[in-house]
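Enquirer: when you get a sec, could you give me coordinates for this:
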Amino acid sequence: MLAYQSRPSHPSIVTIVSLLRWTILCYVIRIYAQEPPKIQPFSFPESVEEGEHIQVTCGLKTANKADTFKWLKDKLPITSGEEWTILNHGKLSVLILNGATTESSGNYTCIAQNYFGMDMLSAQLNVKGRPKWKEQPEDVVVGVGNSVSITCSAYGYPIPNIEWAFLDVPARFEEKFHVERVHRGDSVKLECDALGDNPMTISWNKDNDRLSRVDTGRYQIFDRTTEGGTLSEIQVHGVDHSDNGIFTCLAKNAYGEDQRTIKLIVLEPPSAPSDVRVDQTWSRSVRITWMMPYSGNSPVNKYIIQYWQNQGTPHRLEEETVSSAQTSTILYKLQPGTSYVVRVMAENDVGKGTPSENRHFLTSEEEPSASPTDVSVEARGAGTLHIKWKAPPKDQWNGQLKGYYVGYKETSSTDSYTYKHVTFSEGLSEEYLLQHLRKNTAYGIVVVAFNSAGRGPESQEIGKITKDTDPPTAPSLRVTAQSETTITIKWRQNKGDADMISHYILFYKENSNTWNEVTIPHIKKKEYVLQSLRPGSIYCLYLQAASQKGNSNPSKTLTVKTDGAAGPMEWNLHAVISGEEELPEYFRLPVLAPVSASVAIVILVVIVSCMAVKKEQTRYNRDIETVTEKIYPYSMNGTPPQRYVDVEKTRPLLQPPPPPPPFPLPPPPSDDYSAPYATLPVNDANNSTDRRRNFGIGSKSNEGSIDSRRQGDGNMIQERAEVHHHYDHAA
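Expert: All right, here's what the predicted structure looks like:
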């Protein structure tokens, strides 16, 4: 190394040599730190009876672990099995003797070995018990006068004394203890084969209770004589849990007695886990605990947690599996504000056990995760908006909805929304009448659902402009009578609204079903009979007045129960108006159809006539328009009607009207059907104006056409009301 140090041109070589020296030194130190294992002395108990379970531990003195442990009995290797169990762990090895017998006596040696060597230590085990033959004596056949050698070799503890005598053979068993395992439901046979001189008797006990041969219940006992003694057996069919236990058989003859023990172990699925509890719940998870069940004589492999939703339509069964070491778990991915059912079952090598009792729990709520759907806004007169919507999808409620917030603000304003509270109902749709707003003003409307946890997201804003005029006031509705299938209603209307009202709309529904609509004409006697109802059912109903300015606010909603008991019935598909005389013959559909065709021809003739005299009528057009305004309560273009002016005072006398049509028109309807009702279509009020434009104006024949149209429309409304009634029942 000095030679290397004298070379300044190679300084790295010196460093490498020095490093190598320290590495070799550390390696040598490490080698000397290792040594062979050293076993601590061990011993067996001094007094061991047959049937006892014995355990002895072979441990090391040194800090080093052994690579392997081995056990010998009388210099023969021992392996884990039914008689012995060996458990090795680091610095020690445990030998367990399952049920000691006299054959278990002997010299036991523990051997520990690692890379550096080995060590061994022995101890003697003596099991007290009856002497047993090392070699079973056998009969010897010898000729007279010949010599014979008979070997008598026995073992036992204390060491037996051997004496020779000429005796008979007592009853005895070669195997004193036996374990029998059987699956529940199978059949099993337990045998006791006793040796000795006959006659011999064998009796059976189960858990110290005597089994009678006359009445053994599920056990059948059979005995038979063998060449060496007597064999007795018990047969059990369909083994169940109650058959677990210790069976003993006692053999007796004139020269002695002996006993044999059989342990019957019934293997079955585990029992149901007990004391299943829901310890903690959150919005999307829950903690479940339980107590360990009876294992069924086979170790539990795992637990299965089954759970499902407990509301609405049937839901899918969910399962979670946990190890047998756990008696609690947390279930995740649950729905907030939802009712669940949970149960636990155990499983071993035999199979799945019975499930525990069901436990119910409710997860905590979260704010709704979706906004209301199908939001619509309708202007209802000056400063009033009618808002309709549906609840968010049920799986996004995250609990039970408590209600809604209807938010509104002027579109041109930068202020935040003002909210109105609406209580949740179980209906398919919700509605709210927002009143006292500015006239002819644009508003933005949103709807928000909320539950106990808070509010969800807002719906998309919908803009709507309020009207500048008010519709009729709401009717004052009351019920005057009811029967099993009818409800009679009456109402009062503000007198100032009489001229603008065209018809009424009755809304009704049975219990929580959808609303049905019936159109009622504007009649003098404000009474109506709602027919074809279900006996013994609860109905809700309210009334609205309709006009060209819009529908009135709903009347007070009334709840009425029809007479009789609830049950199935055949539906009458017609609704009638009470308190009115029967319609004239010409007002019925079979007569109205040809009459309507005739009216159409008359109108065509009138139009042609008007065209022929157009020049003569030109100077009188303004006067004719004034007369037209007198005939119709509304203007042609939808604007408010002009005040009536007496033509006689402003213009010269009009020329005579055109001649009447070649055939007479039907007489006008009764006074109960006013002009607004007679000229109003059922569904679209705006169409009434368009239809008026198709008639000729300014002659008696034209007025006759108008009256005819009133008759036709009146009959149409009556028929349409019946169709509505039919449709509602069919729905």
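Enquirer: switch to C-alpha atoms for all contacts and neighbour counts from now on
Expert: Noted.
Enquirer: what's the distance between Trp204 and Ile234?
Expert: The gap separating Trp204 from Ile234 is 9 Å, by C-alpha to C-alpha, to the nearest Å.
Enquirer: please generate a structure for the following sequence too, so the two can be compared:
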Amino acid sequence: MLAKGSRILNLFQYYTFLTYIFNYKDVVSLSVDVSLESKPHAGSNISLMCKTESLSNTKWWVFGDENVTATDRISFDRGESDYYSYLRLNISHLTFDHQGKYTCFAAEGEDIATGSLAFNVTVPGKVVSTSNAHANVTSPASLSCTLEGYPLTNVSWERANVTFVGDDEQEKFNFTVGKLSETKLETSLEFPKLKPRDNGSYLCQAIGVDGPVVGVANLYVLDVPHIYIDVVKVVGARRIFLNWTLNDGNEPVQEYFVKTFANGSNEWTFYPEKIPGGNTSYIIQNLQPNTEYKIKLMAKNAIGRGIEQDTPDFYKTSTKTLISLPKSR
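Expert: The predicted structure follows:
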């Protein structure tokens, strides 16, 4: 059985414990927790939260060396719950002037606690514009992209739709980067002397605050047309059918020219009929029956005449005329 003095001591300890539990919010040590509640994008609205577990304290925000006061863009929210009190700093239409270090002060009696955070204002990356180029082969040309964002890093160019296999090394490009403003830059890809293989699409790219920023610029290398004869077929005594593949050099073909060479003759003969530029096949007519022929084909566009493509073998016309003929197109 407990002595009377021991019972009094136990009751006192129990009372002290209950007093601590019910008044916990008044005896915790003073500390400050600060946080940024949204991404600090330029033009957006953000909030900086300052919390303390103690309810009976005074709070204020400092930016740089000055107290933050309410303006048309800055406001404050104060409040508390059962476990903490807070002072929220709201900034609307964020600008670069707002970036830097913010400190929340909390004072209770002679105790002062602080919490700080710093942020840089960012601008989500985007492509403002791209510039394509049309230029003759062997001429200089340049492509350009204007990108917006802050920060933008790792600006580069690469060929679009090209897969490098094995030990193939990705092409190295000569490009420049110029700053237009705090949030805009322009990059240009230079080609001192165009080659036919330079024709195609190119990607200008950079790393923005939310990930890659990619634009597409197209380079059109203008060249004379190139022809590749695919099919040669004799269709009777006086006709030969041709079908070909065309690289128009990025300029429409204006017309085709055909020459024929009869085995045993001394020279090529121009075919008199005009072949329209839209064709990729044609039937050469009015040839001699039972005669071996070679054919030359050439195309012309605004840049000039391409290289003649000829058949390596002779094709011999028949002695009889066919009723059914392939269609030119």
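Enquirer: settle it for me: which of Trp204 and Ile234 of the first structure has more neighbours?
Expert: Relative neighbour count places Trp204 above the other of Trp204 of the first structure and Ile234, with 23 against 18, counting by other C-alpha atoms under 10 Å.
Enquirer: residues in contact with the more buried one?
Expert: With C-alpha atoms under 8 Å, 6 or more residues apart in numbering as the criterion, the residues that contact Trp204 of the first structure are 210-212, 247-250.
Enquirer: return the closest of those residues with respect to Ile387 of the first structure.
Expert: Proximity of those to Ile387 of the first structure (C-alpha to C-alpha) peaks at Phe247, which lies at 82.8 Å.
Enquirer: that closest one against Ile234, yeah?
Expert: No. Phe247 of the first structure is not in contact with Ile234 according to C-alpha atoms under 8 Å; the separation is 9.7 Å.
Enquirer: isn't Ser188 of the second structure up against Leu143?
Expert: Yes. Taking C-alpha under 8 Å as the definition, Ser188 of the second structure is a contact partner of Leu143 at 5.5 Å.
Enquirer: show me what the lengthiest strand in the second structure is packed against.
Expert: Within the second structure, and with DSSP state E defining each element, the longest strand by residue count is strand 211-222. Using 3 or more C-alpha pairs under 8 Å, 6 or more residues apart in numbering; DSSP states H and E as the contact criterion, the secondary-structure elements in contact with strand 211-222 of the second structure are strand 123-131, strand 133-136, strand 141-150, strand 200-208.
Enquirer: one more time with 7 Å, if that's ok
Expert: Contact here means 3 or more C-alpha pairs under 7 Å, 6 or more residues apart in numbering; DSSP states H and E; on that basis strand 211-222 of the second structure packs against strand 123-131, strand 133-136, strand 200-208.
Enquirer: what about it, distance to the chain center?
Expert: Taking C-alpha atoms, centre = their mean, to the nearest Å, one finds the center of strand 211-222 of the second structure at 8 Å from the center of the full chain.
Enquirer: filter the contacts of Trp204 of the first structure to the buried ones?
Expert: Neighbour counting by 16 or more other C-alpha atoms under 10 Å classes 211, 247-250 among those as buried.
Enquirer: what would those look like in CSV with secondary structure and distance to Thr414 of the first structure?
Expert: Conversion of these to CSV gives the following (DSSP: H, G, I helix; E, B strand; the rest coil; distance: C-alpha to C-alpha, whole Å):
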residue, secondary structure, distance to Thr414 of the first structure
Leu211, coil, 96
Phe247, strand, 92
Thr248, strand, 96
Cys249, strand, 99
Leu250, strand, 102
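Enquirer: max-length helix in the second structure?
Expert: Counting residues, the longest helix in the second structure under DSSP state H turns out to be helix 4-22.
Enquirer: quick check: next helix or strand after that one?
Expert: Beyond helix 4-22 of the second structure in the direction of the C-terminus, DSSP states H and E gives the next helix or strand as helix 24-27.
Enquirer: what stretch of the first structure does that next one fall on?
Expert: In the comparison with the first structure, helix 24-27 of the second structure aligns to no range at all (TM-score structural alignment).
Enquirer: buried residues, that helix. List them.
Expert: Per 16+ other C-alpha under 10 Å, helix 24-27 of the second structure contains these buried residues: Lys25.
Enquirer: what does stretch 198-213 of the second structure give?
Expert: Applying a neighbour-count criterion of 16+ other C-alpha under 10 Å, one finds 199, 201-209, 213 buried in stretch 198-213 of the second structure.
Enquirer: quick one: the helices in the stretch 451-600 of the first structure, in order.
Expert: Taking DSSP state H, counting those that start in this stretch as the test, the helices found in the stretch 451-600 of the first structure are 589-612.
Enquirer: nearest residue to the counterpart of Ile283 of the second structure in the first structure other than its sequence neighbours?
Expert: If you follow Ile283 of the second structure across to the first structure using TM-score structural alignment, you land on Glu431. Counting by C-alpha to C-alpha, 6 or more residues apart in numbering, the nearest residue to Glu431 of the first structure once its immediate chain neighbours are dropped is Lys388, at 4.3 Å.
Enquirer: in the first structure, where's the longest helix?
Expert: With secondary structure taken from DSSP H, the first structure has its longest helix at helix 700-730.
Enquirer: mind giving me the packing neighbours of it?
Expert: Contact partners of helix 700-730 of the first structure among helices and strands, from 3+ C-alpha pairs under 7 Å, 6+ apart: strand 516-521, helix 589-612, helix 675-678.
Enquirer: can I get those in a markdown table with mean neighbour count and distance to Asp275 of the first structure?
Expert: Supplementary listing: these in a markdown table, determined by neighbours: other C-alpha atoms under 10 Å; distance: least, C-alpha to C-alpha, whole Å:
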| stretch | mean neighbour count | distance to Asp275 of the first structure |
| --- | --- | --- |
| strand 516-521 | 22 | 53 |
| helix 589-612 | 15 | 76 |
| helix 675-678 | 23 | 74 |
